[in-house]
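[1] build me a model from this:
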Amino acid sequence: MAEDATKSNGGNGAHVTARFDAVVIGAGVAGLYALYRLREQGLKVMAIDAAPGVGGTWYWNRYPGARFDSEAYIYQYLFSEELYKGWSWSEKFPGQPEIERWLNYVADRLDLRKDIQFSTTVNSAHFNEATHRWLVTTEKGDVIDTQFLVTCCGMLSAPHVSFPGQETFKGQLFHTARWPKQPVDLAGKRVGVIGNGATGIQVIQTIAGEVGHLKVFIRTPQYIIPMKNPKYGAADVEAYKSKFTSFTERLPHTFTGFEYDFEHTWAGLTPERRREVLQACWDDGSLKLWISSFAELFFDPEVNAEISEFVREKMRERLKDSKLCEALIPTDYGFGTHRVPLEQKFLEAFHRPNVEIVGVKSNPIERVTPAGIQTADGTIHELDIIILATGFDAGTGALTRIDIRGRGGRSLKEDWSRDIRTTMGLQVHGYPNLFTTAVPLAPSAALCNMTTCLQQQVEWIDGCIRYMRSKSLDVVEPTKDAEDSWVAHHDEIANATLIAKTNSWYLGSNVEGKPRRVLSYCGGVGSYRQKCDEVAANGYQGFAMQSPREAATENVI
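    A predicted model of the protein is given here:
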């Protein structure tokens, strides 16, 4: 254990091996910052991560082609100018190795490693109603007693989808989210990639020229935006670093936490001017077309249809072949209602003679066999390597894979299997002193530059705990009324969007049996921050807090 606390009994027979004021699960972007902030206010804190190193998502996602699609200079912590300016990026959208090095730089600069227990999986976390504290158990047999539990597990960290027969495959099989650290030899091999979302696209475009033959199993075509990724020289680095103050002022208040924001209204422009705006956004080679062209694309079917056709036109110009157009260009949903990937010559990869599309919408994958992948029509596609780019149980999966139990022994996994609910994505009614980041019903669940949103959530959590300590309070939990109100507000906004009308992982549609709800708050990053700030300014209205004496006499909030 990282802490040699006196051993004691946890109140339910558990033999406690360590005691902390706060335990943080995860050592990625949110977890590192939470550890830093809570430690700075004088708490005894430890972070736990299953990986052997820091990075979270950026430790595990080391598949071929993994890289940012947020500009590197805004995917950064903004709480310290010294920390920000102490790191220089080599290009606009750097790859995973450089991102992992950056997060190691953060951990070292802030001296965080001494309070992180690596290579440790959290099995369970149970709220002890007698002590009003959490008992956290790990696969190593540790039992940790903590007042506060802060989950920073990531919203895309629980790999999803397995196929019957995977264990029988005689070749190599990898999920992109658990790619091995040692190199995988793909040269000359028969490789199958299942999935063509943002991750699948990065893999496909990267390995197409290396493998012997590539079969891409596609169910749903994706709209794409071509990435422009210039290398950075000293002048470029100095230019973005000079904007630190303006970034701190602007990013927290835009719609998605990026530097750009919606500046035009569709109705206010002529058709010619609309086209100019779309073209300028497209030419930027970033996510600008999606999250900075016209907000109406999320709400107005006619506007969305016109922008969708603009993107289809651009894709047709590059594909040329009618069969490829049919297989790779979406027609049954609108641009921006799914996650929009950036790509680098992804479409051109399908012009290669060694790349083949296998459509699996009407002929789905049935199983994995010793030789390869079998589709419903009985065809066996013989392969040496299978790559699962099949996505995640987004938002909820990382926590439902831990046995989290709140008041009365209620199970978070069971609660969320019936109805996915949170209070502002920060706490869940029935789970006192459990704070959450990157879970549903907040922008950080999907529609946000992640560092912008995760910093904001960590700072709110830190502020809440500071407030409690200043008032000698030790238990906090959202009331049922507050949670009901937030869920209703979230749904009202989400259901007005076209996102709610489109099947995707944004609604959990990729996970069989998962309750249908738009996972991310769609009201905008700036609006969400304002609402969180208002709650805090009003003494954490809607969050019931108790002193030790009050908590001892009343278990139900």
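
[2] contacts, neighbours, all on C-alpha from now
    OK.

[3] how far off centre is the lengthiest helix in the chain?
    Longest helix in the chain by number of residues, with DSSP state H as the criterion: helix 450-470. Centroid displacement of helix 450-470 relative to its chain, using C-alpha atoms, centre = their mean, to the nearest Å, is 18 Å.

[4] another for comparison:
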Amino acid sequence: MNSLSINENSQAGEGHSSLRQIYTPKQTLSVIGIGAGASGLLLAYKVQRHFDDFTLEIFEKNPEVSGTSYENRYLGGFSNKYGLAEYVKLSSEVIGARWDDHEALWHVKVQNLVTRDALDRTAHVLVNAGGILNSWRFPPIHRIRSFKGLLVHSAAWPKEGLELEGNTVGLIGNGSSEIQILPAIKDKVDKLVTFVREATWVAPPLGVFQDKEVHLDMRKKTEAASNSMFAIFHRGSEQQQNMRQYMESLMRQRLENPELEKVLIPEWSVGCRRLTPGTDYLESLRDDNITETTPTGIVCSDGKGDYPVNVLICATGFNTTLKPRFPVQGARGCKLENMWRDEPRFQKENLPSFEVRRSAVAEFSSWKDKWMKDTIWFES
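    Got it, this is the predicted structure:
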């Protein structure tokens, strides 16, 4: 029978002491969050409610909380309601992170965007809540940064607004942002030039949220309607032809301009790219102060030269990859931005049979490739 080893020099009642520990002593959990948007604020909310002994710092590059909501001018009081502001360091951007295998800690480098000072922090847990809809980008147009007028991206709209009255404004893009911006500014500008790289299907606004009963009815019917419309995605099907005829007729009625119809009505099938609901967008393109709709850009390849504007608004979207926006060195010195250059892979914990067999993937991919040839997505 095994017995405990007792220190012969100990006195009665002193008990037994040993430097060998069979468990890790209690530690203060240190957490660093990147970004004070929806995910970062939820992190703070959860940590403060579920832990007693912790430190938490959330670094937000903007001068206010809300992340993308701040950049896109939407307001929210979640941070104030639950007292989360004490954890947030504003105007602070994470510029690097390194995992130390020996210490089992993250070493995080942060830059103060006001003073430009850099500071180092360590944490047991690092949560990247930076999101993918805040890394906006200007279009890859040669020398766009040399534009002498006011250059603005729709995702970084000035907090104080834009003075557009009396200006000739250029608007680049034909996606959801541009389709919302154009009707909103057309009556404020002197002239408006919109630059469209490719056509898109513009649907009428849904308008279901004004009537609660209609909204509820739509929610109940959404799945059934989606399933019944699946034949639309098959090339050459009667449903696809009917949908194209309907959408094309609708856009022609709203445009009433053969030249605009040539530029804006796509040749590809309806549904190959997500439909974009537009309120007054197509109608706005008929206004007299919108002088040109061009297929390429500011300096066009259509022989018409360049179009002088003094305000240029780029509604050209975001960098939506999950590749880190700053250098991240993981376990064993691995650089995650290189590993995730294409797309991140899944992470498993104690799931020995999580991976799908190569043979199963190959069989599915072969079937999928054959099936896709009959769908509208094969057009792209």
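
[5] any idea what the TM-score comes out to?
    Once superposed, the chains reach a TM-score of 0.76 (TM-score structural alignment, normalised by the length of structure 2), with 335 aligned residues with a C-alpha RMSD of 3.5 Å.

[6] thinking again about what came up before, where in structure 2 does the longest helix of structure 1 fall?
    With TM-score structural alignment applied, helix 450-470 of structure 1 matches no range in structure 2.

[7] show me the helices in the stretch 301-450 of structure 1, by range?
    In the stretch 301-450 of structure 1, the helices defined using DSSP state H, counting those that start in this stretch lie at 301-319, 322-328, 346-349, 397-400, 412-418, 450-470.

[8] buried set for the longest one?
    If you call a residue buried by 16 or more other C-alpha atoms under 10 Å, then helix 450-470 of structure 1 has these buried ones: 450-466, 468.

[9] do the first one as well
    Of all the residues in helix 301-319 of structure 1, those buried under the rule 16+ other C-alpha under 10 Å are V303, N304, I307, S308, F310, V311, R312, M315, R316, L319.

[10] how about the third one, what's its partner in structure 2?
    So the one you mean is I307 of structure 1. In structure 2, I307 of structure 1 lands on M243 (TM-score structural alignment).

[11] I'd say its match and L275 touch.
    No: judged on C-alpha atoms under 8 Å, M243 of structure 2 makes no contact with L275 at a distance of 11.9 Å.

[12] contacts only, for R405 of structure 1.
    Shown in contact with R405 of structure 1 (C-alpha atoms under 8 Å, 6 or more residues apart in numbering): A125, H126, F127, S411, L412, Y431.

[13] quick one: map the first one onto structure 2.
    The one in question is A125 of structure 1. With TM-score structural alignment as the criterion, A125 of structure 1 matches A97.

[14] quick one, strands of the stretch 151-300 of structure 1?
    All strands of the stretch 151-300 of structure 1, identified by DSSP state E, counting those that start in this stretch, fall at 172-175, 190-194, 213-218, 225-226.

[15] point out the most buried one among the ones you listed.
    Across the strands of the stretch 151-300 of structure 1, averaging neighbours per residue (mean count of other C-alpha atoms under 10 Å) puts strand 190-194 on top, at a mean of 25.

[16] and that one, what other elements does it pack with?
    The helices and strands touching strand 190-194 of structure 1, judged by 3 or more C-alpha pairs under 8 Å, 6 or more residues apart in numbering; DSSP states H and E, are helix 198-207, strand 213-218, strand 385-388.

[17] report how many residues lie close to Q182 of structure 1.
    7 (other C-alpha atoms under 10 Å).

[18] so what does it match up with in structure 2?
    Q182 of structure 1 maps onto E160 of structure 2 when the alignment is built from TM-score structural alignment.

[19] from V196 of structure 2, how far out is that match?
    Using C-alpha to C-alpha, to the nearest Å, E160 of structure 2 is found at 28 Å from V196 of structure 2.

[20] again, but for K370 of structure 2
    Look at K370 of structure 2 and V196 of structure 2: by C-alpha to C-alpha, they are 34 Å apart.

[21] E292 of structure 2 too?
    Taking C-alpha to C-alpha as the measure, E292 of structure 2 and V196 of structure 2 are separated by 10 Å.

[22] now check structure 2 for the residue matching I420 of structure 1.
    So I420 of structure 1 corresponds to E343, using TM-score structural alignment.

[23] what's its match in contact with, if anything?
    By C-alpha under 8 Å, 6+ apart, the neighbours of E343 of structure 2 are T321, L322, K323.

[24] neighbour-wise, which one of the residues you listed leads?
    When the contacts of E343 of structure 2 are compared by neighbour count (other C-alpha under 10 Å), K323 ends up highest, at 19 neighbours.

[25] surely it and R341 touch.
    Yes: between K323 of structure 2 and R341 there is a contact under C-alpha under 8 Å: 6.1 Å.

[26] against V202 of structure 2, how distant is whatever residue of structure 2 lines up with L319 of structure 1?
    Superposed on structure 2 with TM-score structural alignment, L319 of structure 1 falls opposite L255. For L255 of structure 2, the distance to V202 of structure 2 (C-alpha to C-alpha) stands at 11 Å.

[27] shared neighbours, the two?
    Joint contacts of L255 of structure 2 and V202 (C-alpha under 8 Å, 6+ apart) are L282.

[28] count of neighbours near the counterpart of I58 of structure 2 in structure 1?
    Using TM-score structural alignment as the criterion, I58 of structure 2 maps onto A47 of structure 1. Burial measure for A47 of structure 1: 25 neighbouring residues, criterion other C-alpha under 10 Å.

[29] again with L43 of structure 2
    21.

[30] tell me the contacts of the aligned residue in structure 2 for T199 of structure 1?
    Alignment note: T199 of structure 1 maps to S177 in structure 2; criterion TM-score structural alignment. If you count contacts by C-alpha under 8 Å, 6+ apart, S177 of structure 2 has them with S154, A315, T316, G317.
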